[in-house]
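Chemist: this is the structure alone, sequence omitted:
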């Protein structure tokens, strides 16, 4: 008889290993679903992995499928995945033998219709608005007359030609073009890099005073690069004022909301950027003419006023007529007075009749008078002495002891009164000085550092009893004294404090002293 166990294992079914089954399933799935488009909602998206790959799921109301975007594909995606976003993913199905799962390897992602794009745009707009990037308070005024204008646009389109032509017609200035792609996957990165690049230029002739970001009209998908978050943040961080001229007047993007000024068209941006040179020249000419007329009228008014004032003033002849007449009269009187004075002096000189004999007689007479006066002088002196002696004798007779006593008593009373007044004055002066001294003592006590010591503070003195104000004034091992409110305590500094070394030898503290640091 045959073994039952052997008879049970002999069947017609082929035997496969787990790897063979997994490989067969992988080939079947990949051959059957080599290129598919799957519509679903992104779930479980947490951003790219540290390896650069992105893992998430696509789901609908009845099922879900795992999805993966490899690193090389993720960097080229036009639309980045976002949690809860409904998308159409293009790629191929494959299996993952390690966990017996199937998944889709995504090559491209696009929002599921214009409605999804608008929903994504509105959500991004709301999120950036909460950060204050669209506030009008942060927008800056445009320069009135820029010297250099930077244009960020495609160098081959009609937009740049329209801008340059319009600027040349209105007010020719230096235009620097930063070429970028205005449509496609790299639009956002190139525009944000261009804005940052212009701001990174050094101040001077190469750095623009104004930037224009321009593109022609198009659909929402065509303009999607200007809704990129990186572009919005680059424009918000720009130190140079920016004009947004993306699309036609009815088109709008997020860059229009964050830019300092929005232009309906690229041509309108050029008109906003520069004034009309002819209008400026006409205005300058008009102002120059008004200035010349004002100066002429002012000069004429001043000239008329000067003439009127000159007519009211007297002439020089009228002002000098009276002084000239007085001068002429004085000159005529002077001549006559000089002649008269000379004649009078002559008469007086003749009347003197001076001669040696006359002078000799006059000297003799004067000598005789002097001798007579000298002879009378002793008698006059004796008479004056006798007169004074008699007056002194009369005064001595009138001065009696009682009169002297009365005078002495009166003088003593006056001296007592003056002494009492002096003592009172001295007492008042001493009282005033004592009050001022007490006030000064109270003020000195309130300002004294001993009051601070009573509140728990201490004062550090060095070996010479000088105040230590800074830690840099002592070194490790210095002998110091700490003064408290109730006495002094000797101490020695220690530790690695940032101190300044001293040249002199540090005295060593006695035994039993404390440590300050």
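Modeler: Great, that's in hand. Here the structure is a predicted model, which means the values were calculated and not measured.

Chemist: only C-alpha atoms for contact and neighbour calcs from this point on.
Modeler: Fine.

Chemist: tell me where this protein has strands.
Modeler: Taking DSSP state E as the criterion, the chain carries its strands at 36-43, 54-59, 64-69, 86-96, 101-111, 148-153, 174-179, 210-215, 242-246, 261-262, 459-461, 479-484, 487-492, 514-515.

Chemist: give the other helices and strands that the fifth one contacts.
Modeler: Contact analysis of strand 101-111 by 3 or more C-alpha pairs under 8 Å, 6 or more residues apart in numbering; DSSP states H and E lists strand 64-69, strand 86-96 as its packing neighbours.

Chemist: second one coming, line it up with the first:
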């Protein structure tokens, strides 16, 4: 809608000559604003307190910078967020460096942060104190969680820089006191990514199996030389503190000089003022240990000797109060003599009684034994007689069998033997019949004939020989 010359609103918008305010689209206006803001505020440094810190799944971080009167949105892209030297938290006072831009999608402006730093040492200490109180409230620093260090560890794991003077001091001190197997896990101890590497090393040592090719340490030392609070900040990061608190291996923290304090010192099982002191805590002095063992051996020998001496003295004192051996054993000896005198008489008397008892029962025992033997003999004889009857050669003749013998009475069991004998005897149950063995190669025709029973005897028709009739 446009206004006519007299100022009255018109129904339709019209473009008039000399009009220096043409209508812009929303996108054109947003783009103009973006260019203007980025041109005027291409580089800014803003100091404020972090609020609403949020790390997106993409890795980008979104938050708000505020003071007592105003606030401004800020964004930290993934690449810059990974390079941060500390872990931002709500309430931390920081200085954000970047550029101001607009977000047309929501008609708002924000700071695209390229660098984020704590606003001075005071802000750093405030953040450190806040983090310390939060972790202490979780119980990570409680004394009940701290464990005793092993007296003489076989393997010591050291988490430190492999090129600094710290590892040389530790190894030299261990060599002087008590040579021990040392495994070094090299890590950066300051700068970008140092905290993540230190935490990874602590957890890596704890994850080693006991039967692996790399021996699992009995004790860990996390060490770094002295420096400013910014140099030691990696050991104040929450990830490092939690890794130290969760370590299954006892841990000594030796970060900085004696006056330096980091949060890992509160979570470790023992804090050493210096790396050299950590090596002294880790192992005893070998010479002192040998001397101590020798002293213990001497004391043990002295105790044994003293015990033997005192035992002998007590034995002598007790023996002095005992009666004389002759008086002590005299009643027993007399009792033994009396028993020895009575023993032969008792044996003679007992033998006589036994003989009398045996003489009284002997007749009954002999008769009973004789009857028993006779009965058993009769039973065995009857059994043998039955067996002999069954085995008698004439027994089968009762069932219709015939026994063939030669003229000498020898039993023939083979046809060849019978043919060789020529003349045989056929033994029946009721008598013997002589017979002659014919040639089997020229058998006679034989035709069974009807039997004729006459007068209780069996006969055959004339001309029909019997089975056992001999031929002349």
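Modeler: Looks like it came in fine. These figures come from a predicted structure and were not determined experimentally.

Chemist: hmm, back to that, pick the most buried one from the helices and strands packed on strand 101-111 of structure 1.
Modeler: strand 86-96 (a mean of 21; mean count of other C-alpha atoms under 10 Å).

Chemist: which part of structure 2 lines up with that strand?
Modeler: On structure 2, the counterpart of strand 86-96 of structure 1 by TM-score structural alignment is residues 93-103.

Chemist: how close does the matching stretch sit to structure 1?
Modeler: Comparison of stretch 93-103 of structure 2 with structure 1 after fitting gives an average deviation of 1.4 Å (mean C-alpha distance after the TM-score superposition for structure 1).

Chemist: got the contact list for that stretch?
Modeler: Contacts with stretch 93-103 of structure 2, where a contact means C-alpha atoms under 8 Å, 6 or more residues apart in numbering, come from 33-34, 37-38, 41-50, 108-119, 123.

Chemist: helix or strand for residue 390 of structure 2, which one?
Modeler: According to DSSP states H and E, residue 390 of structure 2 maps onto helix 325-391.

Chemist: so which residue is dead centre in structure 1?
Modeler: The centre of structure 1 sits closest to residue 239, judged by C-alpha atoms, centre = their mean, with a distance of 18.5 Å.

Chemist: what's that residue aligned with over in structure 2?
Modeler: Looks like residue 239 of structure 1 aligns to residue 248 there (TM-score structural alignment).

Chemist: tell me who's in contact with the nearest residue to that match once chain neighbours are set aside.
Modeler: Computed as C-alpha to C-alpha, 6 or more residues apart in numbering, the closest residue to residue 248 of structure 2 that is not its neighbour in sequence is residue 206, at 5.8 Å. Each residue near residue 206 of structure 2 by C-alpha under 8 Å, 6+ apart is listed here: 216, 247, 248, 249.

Chemist: over to residue 445 of structure 1?
Modeler: Counted by C-alpha under 8 Å, 6+ apart, residue 445 of structure 1 has contacts residue 451.

Chemist: try it again with 7 Å
Modeler: Contact analysis of residue 445 of structure 1 by C-alpha atoms under 7 Å, 6 or more residues apart in numbering lists nothing.

Chemist: how much space separates it from residue 434 of structure 1?
Modeler: 16 Å (C-alpha to C-alpha, to the nearest Å).

Chemist: before we move on, what about residue 42 of structure 1?
Modeler: Taken as C-alpha to C-alpha, the span from residue 42 of structure 1 to residue 434 of structure 1 is 96 Å.

Chemist: and for residue 309 of structure 1?
Modeler: For residue 309 of structure 1 relative to residue 434 of structure 1 (C-alpha to C-alpha), the value is 74 Å.

Chemist: ok, back up a step: which among the contacts of residue 206 of structure 2 gets closest to residue 385 of structure 2?
Modeler: Proximity of the contacts of residue 206 of structure 2 to residue 385 of structure 2 (C-alpha to C-alpha) peaks at residue 216, which lies at 93.1 Å.

Chemist: what residue in structure 1 is paired with the closest one?
Modeler: Match for residue 216 of structure 2 (TM-score structural alignment): residue 207.

Chemist: just checking, its match touches residue 201?
Modeler: Yes - counting by C-alpha atoms under 7 Å, residue 201 is a contact partner of residue 207 of structure 1 at 5.6 Å.

Chemist: who's more crowded, these two?
Modeler: residue 207 (19 against 12; other C-alpha atoms under 10 Å).

Chemist: show me the contacts for the more buried one.
Modeler: 198, 201.

Chemist: translate residue 58 of structure 2 into the numbering of structure 1.
Modeler: Under the alignment (TM-score structural alignment), residue 58 of structure 2 maps onto residue 51.

Chemist: how many residues are close by the nearest residue to its match once chain neighbours are set aside?
Modeler: Nearest residue to residue 51 of structure 1 in three dimensions, chain neighbours excluded: residue 71, at 7.5 Å (C-alpha to C-alpha, 6+ apart). Burial of residue 71 of structure 1 is recorded as 14 neighbouring residues (other C-alpha under 10 Å).

Chemist: between the two ends of stretch 82-102 of structure 2, how far is it?
Modeler: OK, stretch 82-102 of structure 2 end separation, C-alpha to C-alpha: 24 Å.

Chemist: please compute how far that stretch lies from its chain's middle.
Modeler: 49 Å (C-alpha atoms, centre = their mean, to the nearest Å).

Chemist: can you check stretch 56-66 of structure 2 too?
Modeler: With C-alpha atoms, centre = their mean, you get 46 Å for stretch 56-66 of structure 2.

Chemist: which parts of it are buried?
Modeler: Residues of stretch 56-66 of structure 2 classed as buried by neighbour count (16 or more other C-alpha atoms under 10 Å): 60, 61, 62, 63, 64, 65, 66.

Chemist: again, but for stretch 205-217 of structure 1
Modeler: Residues of stretch 205-217 of structure 1 classed as buried: 206, 207, 208, 209, 210, 211, 212, 213, 214, 215, 216, 217 (neighbour count, 16+ other C-alpha under 10 Å).

Chemist: which of these sits closest to residue 158 of structure 1?
Modeler: Within the buried residues of stretch 205-217 of structure 1, proximity to residue 158 of structure 1 (C-alpha to C-alpha) peaks at residue 216, which comes in at 8.2 Å.

Chemist: contacting residues for the counterpart of that closest one in structure 2?
Modeler: In structure 2, residue 216 of structure 1 lines up with residue 225, judged by TM-score structural alignment. Counting by C-alpha under 7 Å, 6+ apart, residue 225 of structure 2 touches 166, 255, 256, 257.

Chemist: recalculate using a threshold of 8 Å.
Modeler: 165, 166, 255, 256, 257, 274, 275.
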